[in-house]
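# Pasting the sequence and the predicted model now:
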Amino acid sequence: RLDASDFESQAAFLAALRTESTRKQLQQTIAAYEQNLAAATDRLQRAQNAVNGKTEPELSACKAAEQQADALYRQLTAQTAVTAKELSDLQKAQLQLQELEKKMGTLQDAYQTAASLAETARGNNPSRLTFSAFVLQAILDDVLQAANLRLTSMSRGRYSLSRTGDVLDARRENGLNIEVTDSFTGVARPVKTLSGGELFLASLSLALGLSDVVQAYAGGIRLDTILVDEGFGTLDSEALDMAIRTLTDLQKGGRLVGIISHVSELRERISARLEVIPGQRGSTTVFHV
């Protein structure tokens, strides 16, 4: 039997000999294989029976659709990359804006007081009063106080000037308007309601009051010369007398007072004067001392 077998020798036979347990395992493996083979053969047969009489579908259209889908996928992938880059840039910009917003909030807190002062100084308030107008109001009050000392005397206690703080025009600066109080009626009214002579006396009082205030503010600067140009022709004899008396008191106080006027009555009251005489060949001048 050894000679009839495929074994070359008894040693080869003994090397190939398996134990009982190994043979059982091999038999089980073979049995499982045969079983799986039979099941696969059955499935193959059923599949062949199912496709009998059928033709293979046309796949060219599906391949074209697949190519289009692949191209669209590549395009959308590229767009996604671009969108992701834009999104990243926007996120960075958002972070920068948030940082700037924090800094702006800090600056607003720091400069809120300065902004409030600036708005107030520009006149952004219900009174439309700027800082410069506020300063001028204080100076004007001093000028009016000094002017009233002379106007009250020249008007025999009838008139006095005061500043009105009413808002006359919301588009313009206010607080520098002057009104006159008439002690005869006890009513304050606009300065423009004064007559020509009364307005001259008020203007002269303001000029002299301004001169006094400028000297007081300047500290050491003295205005030694005052020139009055016209205006005396609108005064009656009594008002003219009061105006001349006021100017004479200034002269006695050490100031040089110059008057330019066509009123002939002033010639009798002014000893030193320069008279201009018109003529056919021009004007001539004569000094009277």
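Received it, and whenever you're ready, just let me know what you need. Numbers count the residues shown, from 1 in each chain.
# going forward, measure contacts between C-alpha atoms and count neighbours the same way
OK.
# what about Val228, which SS state?
Secondary structure, DSSP: H, G, I helix; E, B strand; the rest coil: Val228 is strand.
# For Glu173, see how far away it is.
30 Å (Cα to Cα, to the nearest Å).
# Over to Ala121?
Distance from Ala121 to Glu173, by Cα to Cα: 12 Å.
# Kindly report the same for Glu265.
43 Å.
# before we move on, what about Asp166?
Distance from Asp166 to Glu173, counting by Cα to Cα: 11 Å.
# Which one's more surrounded, Glu265 and Glu173?
Glu173 (18 against 13; other Cα atoms under 10 Å).
# And the residue nearest the centre of the chain, how far from Ala133?
Among the residues of the chain, Ala115 comes closest to the average C-alpha position under Cα atoms, centre = their mean, at 9.5 Å. Remark: distance between Ala115 and Ala133 (Cα to Cα) = 19 Å.
# alright, now check it against this:
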Amino acid sequence: LKEKLTQEKKLLDEYTKRINSFQKELSKAEQNYSAKEAQVAQLTQACEKTKVLVEQTEAEFNTKLSESAFETEAAVTKALMDQDDFNQLNKSYEDYKDKYKTLCTKLEANKADSSQLGRIQKELSVLQEKIEKVQTDHEEELEKKSQLQEEKISFENKIKKVNQLTKECEQLQAKNEALFMLDNDVSGRNNPKKLPFDSWVLGTFFEDVVRSANVHFQTISSGRYRFNLDYQKESGRGMHGLDLTVTDSFTGFERGTSSLSGGETFMASLSLALALTDVVQAQTGGITLDSLFIDEGFGSLDGQALENAIAILDQIREHRTVGIISHIESLQQAILSQLHVEKTNTGSTIHII
């Protein structure tokens, strides 16, 4: 772009010099033409005056000739001027005429050259626009270059910052390697069973809950079902250790709790709830759980399971109060102390039986 701009400037200077030269020659020719034209006008006026003077002189000459001693004009001419003087005067007149024609020719040539001045000026205008465009493009490129330079410096500073932080991170990691190892062990990422520490602690407590729940679960299910605590990692990278499975003594297979039916799920939930109250009360010393409330769920049990559940609740009633919310008719017959809630259009009414 700089080289192109220099070439365009040189071309502009050359055209400018040519225009200045043409203008000087035109001005000089116009001055010469004006001077010569004035001379021609003077000569023409002089010729007219001379013509009149000649006519007057001829008249006077004829008058004088008739009055003089000369017989002819030739005699008078011979007496006044010789041929050499006349030729010299005539030659001077012809020279003035030639110079006048030359000046007129030059003047026309200069006028023709001045017609090219407009074309040259137009070309100079176009050239000037090109130069201005090149200058604008050059300034834009410089601005882009400056922006890219600033971005480069910014990226270099960011890279230095990242390298510094990486180095600091490596130093902190090396300094706290023991803590990272402990964290991996506690979180379960670095122990063989992939079992987090909190899951292991809860699992230890949960073993007591499952052990107590199996007593209730086998009683309610007439010995068919029992819980198993699963410490195995199922799949992928997930941590695990508090999962339950159920062993079905009728089939001899172990299956997940999600495969239990509605009645089986209620029996399992009731067993775990009862076991949880037993374990909490046993491990907390002075804390006692004097009441237990069970909301629905008995309708999903068959007759034998319902009788087994009522038998367990009767045993619990010896130590704490058991409240059951249900619409099952057989429960109403088995439980003597009851609160009946009757709905009316003005509100609900409680009856103690």
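Thanks, I have the structure now. Small disclaimer: the values here were computed from a predicted structure and weren't measured.
# now what about the TM-score between them?
Here the superposed chains carry a TM-score of 0.59, computed using TM-score structural alignment, normalised by the length of the first structure; 186 aligned residues with a Cα RMSD of 2.3 Å.
# one step back: surely the residue nearest to the centre of the first structure is within a strand?
No - read with three-state DSSP, Ala115 of the first structure is helix and lies in no strand.
# how about it, what's its match in the second structure?
Using TM-score structural alignment, the partner of Ala115 of the first structure in the second structure is Phe180.
# Apart from its chain neighbours, what residue comes closest to its match?
Gln173 (7.8 Å; Cα to Cα, 6 or more residues apart in numbering).
# Give the burial count for the one you found, as a bare number.
Counted with other Cα under 10 Å, Gln173 of the second structure comes out at 13.
# can you give me the helices in the stretch 51-200 of the first structure?
For the stretch 51-200 of the first structure, the helices defined by DSSP state H, counting those that start in this stretch occupy 60-121, 131-154, 196-218.
# closest one to Arg269 of the first structure among these?
helix 131-154 (17.4 Å; Cα to Cα).
# what's the matching range in the second structure for that closest one?
Aligning helix 131-154 of the first structure against the second structure (TM-score structural alignment) gives residues 197-220.
# post-alignment, that stretch versus the first structure, mean distance?
On superposition with the first structure, the mean distance recorded for stretch 197-220 of the second structure (mean Cα distance after the TM-score superposition for the first structure) is 0.8 Å.
# Please state the offset of that stretch from the chain centre?
Centroid displacement of stretch 197-220 of the second structure relative to its chain, using Cα atoms, centre = their mean, to the nearest Å, is 58 Å.
# got the buried residues for that stretch?
199-200, 203, 206, 209-220 (16 or more other Cα atoms under 10 Å).
# residue in the second structure matching Val228 of the first structure?
Val228 of the first structure maps onto Ile294 in the second structure, by TM-score structural alignment.
# excluding its backbone neighbours, what's nearest Asp243 of the second structure?
For Asp243 of the second structure, the closest residue by Cα to Cα, 6+ apart turns out to be Asp230, at 5.1 Å.
# measure the aligned partner of the one you found in the first structure to Gly157 of the first structure for me?
Aligning on TM-score structural alignment places Asp230 of the second structure opposite Thr164 in the first structure. Distance of Thr164 of the first structure to Gly157 of the first structure, given as Cα to Cα: 20 Å.
# Could you do Leu37 of the first structure as well?
On the measure of Cα to Cα, Leu37 of the first structure and Gly157 of the first structure end up 140 Å apart.
# One more: Leu72 of the first structure?
Leu72 of the first structure is 102 Å from Gly157 of the first structure, by Cα to Cα.
# of those two, who's got more company?
Legend: neighbour count by other Cα under 10 Å for Leu72 of the first structure and Gly157, higher for Gly157 (15 against 12).
# which residue sits closest to that one, ignoring its sequence neighbours?
Ser183 (7.5 Å).
# Map that neighbour across to the second structure for me.
Alignment note: Ser183 of the first structure maps to Ser249 in the second structure; criterion TM-score structural alignment.
# Spit out the contact partners of that match.
223-225 (Cα atoms under 8 Å, 6 or more residues apart in numbering).
# mind redoing it with 10 Å?
Listed by Cα atoms under 10 Å, 6 or more residues apart in numbering, the contact set of Ser249 of the second structure reads 223-226.
# Could you check how many residues crowd around Arg122 of the first structure?
Neighbours around Arg122 of the first structure, by other Cα under 10 Å: 16.
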